[in-house]
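1. please work out how this folds:
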Amino acid sequence: MDAGRRQILGLALAIIAVLGTIMICALPAWKVLISTSVYPVEIYGKWYGLWKICTIYTTGKMECVGYEVFPQLVDDTMKATRALVIIAILSGIFGILLGVAGNKRINFMSDDGQKRKVGFASGVVFIIAGFLVLIPVCLIANITIREIYKLRYDSSDSIKLGASLYIGWFNTGLLFLAGGLLLYRQE
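-> As a prediction, this is how the structure comes out:
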């Protein structure tokens, strides 16, 4: 595969990963609490996200409330997770802009040496963005798994990893792959 096609493939993967990172930032599916004692409260489950908590009732109705209502739930871990995900989104967008500017098939710069350097910088930014997504996803997964084991015998409720964590791991892999494709030696 020539360098131009490799760069376009890397940019396409990075765009998908950045869109996925925006999606995990917005979705309230980082942690899922499923209630097995349905009768008294009629609550089936809760979905926890970075910005809001959604309650699902047995009737199928979903009601979402921001964390402003529950300020005790927003701790330093949640603030750090939010910050890292937002920085990952911004650095991913910056990496896409660098990747477009340094693409061999686009005449944004006339010097091939500068294009190579900008393409290399784009790959580095994508790898950094991958780590910025991986850290909060693994942190929240670790906290959730600890809660799963803590509540295993004490409660009738069950806690599960949310879809945003799985999407975050997939996005991390795409960002690493995109960065690797752009870092690969360009002829």
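2. make it CA atoms for all contacts and neighbour counts henceforth
-> Fine.
3. Asn107: what secondary structure?
-> Following DSSP: H, G, I helix; E, B strand; the rest coil, the label given to Asn107 is coil.
4. that one: neighbouring residues, count only.
-> Using other Cα atoms under 10 Å as the criterion, Asn107 is surrounded by 13 other residues.
5. contacts made by stretch 36-51 with the rest, please.
-> 25-35, 53-58, 66-67, 78, 81-82, 156-158, 162 (Cα atoms under 8 Å, 6 or more residues apart in numbering).
6. which of the helices or strands spans Gly45?
-> Counting by DSSP states H and E, the element that carries Gly45 is strand 43-48.
7. likewise for Phe120?
-> Per DSSP H and E: Phe120 is located in helix 112-151.
8. chain center to that helix: distance?
-> 8 Å (Cα atoms, centre = their mean, to the nearest Å).
9. could you do stretch 27-34 as well?
-> With Cα atoms, centre = their mean, you get 14 Å for stretch 27-34.
10. what is the end-to-end distance of that stretch?
-> 17 Å (Cα to Cα, to the nearest Å).
11. of all the residues in it, which ones are buried?
-> For stretch 27-34, the buried set under the neighbour-count rule, 16 or more other Cα atoms under 10 Å, comprises Leu27, Pro28, Ala29, Trp30, Lys31, Val32, Leu33, Ile34.
12. continuing past the helix holding Phe120, what's the next helix or strand?
-> In N-to-C order, the element after helix 112-151 by DSSP H and E is strand 158-161.
13. this one next, for a side-by-side:
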Amino acid sequence: MLSSAMQILAFALALLAIFGATVATLLPNWKVSAEQGPNIITAISQMQGLWMDCTWWSTGVFSCTLKYSVLALPAYLQTARTTMVLSCMVATLGLCLAALGLKCTRWGGSHRAKGHTAIAAGACFLSSGVLCLIPASWFTNEVITSFLDSRVPESSKYEPGGAVYVAFVSAGFFLAAGVIFCLSCPGKRGGQPESGSSHPDKALQKQLYQEQLRRREQQPRLQPPPDREEPPPPPRDKDVKAGYSLQDYV
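-> Okay, the predicted model is just below:
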């Protein structure tokens, strides 16, 4: 029962992680311009994402420009695009496997098959977490390094945006869901492989029956004492009647 509740919690965390990773991939605020310039009247706010660059003007105009050229992008930005898309795809596959591996559902086969499916779903979630954590960490490192560089002008410095934090939280949810799914269905219990039945009481009854047989085999067997003479069988009625003569009846 506890394992089923933990699996449901992990499934909910995986759903939130997929939603957060998808939103973080599409958001344009992976890095936001730092407001340190001397010109405060214009108050231009610039945002850069994985797919577009947006500018918010003080007059209220908001404009975005798509990044059409892939080869012109830096290496960390190309890596972030690829890994975030792969993270969402692998997580979707893990979510389908997790729906079949839940113990509280009837589809998915036997108990052993459900355990293997749940472990596969946990592996997908762990991979998605790593794929989501790599671009977020690399992107943050590049932004902080550029911000602390004295050769970069103040107007060209950026800070990590909200999409980076969403990616970090989604990666944490992916890793937590993957660990729970991998640990909720162990392959063996008590040195005996799991039975194909989905009912846990049958496996317990089988173990108890094997223990009783083992105890009976260990008990010493009682043997009859040697040189024991068996009593003769009692005489039959027809033999007794045969011993009487006809004179006895006269």
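14. average distance between the helix or strand harbouring Asp53 of structure 2 and structure 1?
-> Here Asp53 of structure 2 is covered by strand 52-56, with elements defined by DSSP H and E. On superposition with structure 1, the mean distance recorded for strand 52-56 of structure 2 (mean Cα distance after the TM-score superposition for structure 1) is 0.4 Å.
15. residues of that strand that come out buried?
-> Per 16+ other Cα under 10 Å, strand 52-56 of structure 2 contains these buried residues: Met52, Asp53, Cys54, Thr55.
16. and which of these is nearest Ile18 of structure 2?
-> Nearest to Ile18 of structure 2, judged by Cα to Cα, of those is Met52 at 21.2 Å.
17. roughly how far apart are that closest one and Leu86 of structure 2?
-> Per Cα to Cα, Met52 of structure 2 is found 19 Å from Leu86 of structure 2.
18. ditto for Arg215 of structure 2
-> 56 Å.
19. who's more crowded, those two?
-> Comparing Arg215 of structure 2 with Leu86 by other Cα under 10 Å, the one with more neighbours is Leu86, at 16 against 9.
20. so that one makes contact with Ile134?
-> No - with contact defined as Cα atoms under 8 Å, Leu86 of structure 2 does not count as touching Ile134 (11.8 Å).
21. residues near Leu93 of structure 2, how many?
-> Leu93 of structure 2 has 14 nearby residues by other Cα under 10 Å.
22. OK, contacts around the nearest residue to Phe181 of structure 2 once chain neighbours are set aside?
-> Spatial nearest neighbour of Phe181 of structure 2, chain neighbours left out: Gly122 (4.8 Å); criterion: Cα to Cα, 6 or more residues apart in numbering. Shown in contact with Gly122 of structure 2 (Cα under 8 Å, 6+ apart): Gly94, Ala98, Ala177, Gly178, Val179, Ile180, Phe181, Cys182.
23. tell me the counterpart of Gly122 of structure 2 in structure 1.
-> For Gly122 of structure 2, the aligned residue in structure 1 is Gly123 (criterion: TM-score structural alignment).
24. can you tell me how far its match is from Met78 of structure 1?
-> For Gly123 of structure 1, the distance to Met78 of structure 1 - Cα to Cα - is 28 Å.
25. check Leu161 of structure 1 too.
-> 16 Å.
26. same question, Lys115 of structure 1
-> 39 Å.
27. those two: who's more crowded?
-> Neighbours per residue, other Cα under 10 Å: of Lys115 of structure 1 and Met78, the larger number sits with Lys115, 23 against 17.
28. show me what contacts the more buried one?
-> Lys115 of structure 1 touches Ala101, Gly102, Asn103, Lys104, Met109, counting by Cα under 8 Å, 6+ apart.
29. with adjacent residues omitted, what lies nearest to Arg105 of structure 1?
-> Once flanking residues are discounted, Arg105 of structure 1 sits nearest to Gly4: 6.1 Å by Cα to Cα, 6+ apart.
30. whoops, I mixed them up, Ala17 of structure 2
-> With sequence-adjacent residues excluded and distances taken as Cα to Cα, 6+ apart, Ala17 of structure 2 is closest to Ser170, at 4.3 Å.
31. quick check: buried residues in the next helix or strand after the strand holding Asp53 of structure 2?
-> Per DSSP H and E, the first helix or strand lying C-terminal to strand 52-56 of structure 2 is strand 62-66. In terms of neighbour count (16+ other Cα under 10 Å), strand 62-66 of structure 2 has no buried residues at all.
32. residues in contact with strand 62-66 of structure 2?
-> Trp51, Met52, Asp53, Cys54, Thr55, Trp56.
33. any chance of these in CSV, plus distance to Val90 of structure 2?
-> As requested, those are exported to CSV (distance: Cα to Cα, whole Å):
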residue, distance to Val90 of structure 2
Trp51, 21
Met52, 24
Asp53, 27
Cys54, 29
Thr55, 33
Trp56, 34
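34. can I take it that Cys181 of structure 2 is in a strand?
-> In this structure residue 181 of structure 2 is Phe, not Cys. No - applying three-state DSSP, one finds Phe181 of structure 2 to be helix, outside a strand.
35. quick one: neighbours of it, just the number.
-> 30.
36. let me know whether it touches His116 as I believe.
-> No - assessed by Cα under 8 Å, Phe181 of structure 2 is found out of contact with His116, at 10.1 Å.
37. can you list the buried residues in the helix or strand where Thr25 of structure 2 lies?
-> Using DSSP H and E, Thr25 of structure 2 falls within helix 2-26. For helix 2-26 of structure 2, a neighbour-count test (16+ other Cα under 10 Å) marks 3, 6-11, 13-18, 20-22, 24-26 as buried.
38. now stretch 117-132 of structure 1
-> 118-132.
39. likewise for stretch 104-117 of structure 1?
-> Quick answer for stretch 104-117 of structure 1 (16+ other Cα under 10 Å): Lys104, Lys115, Arg116.
40. right, I'll leave it there.
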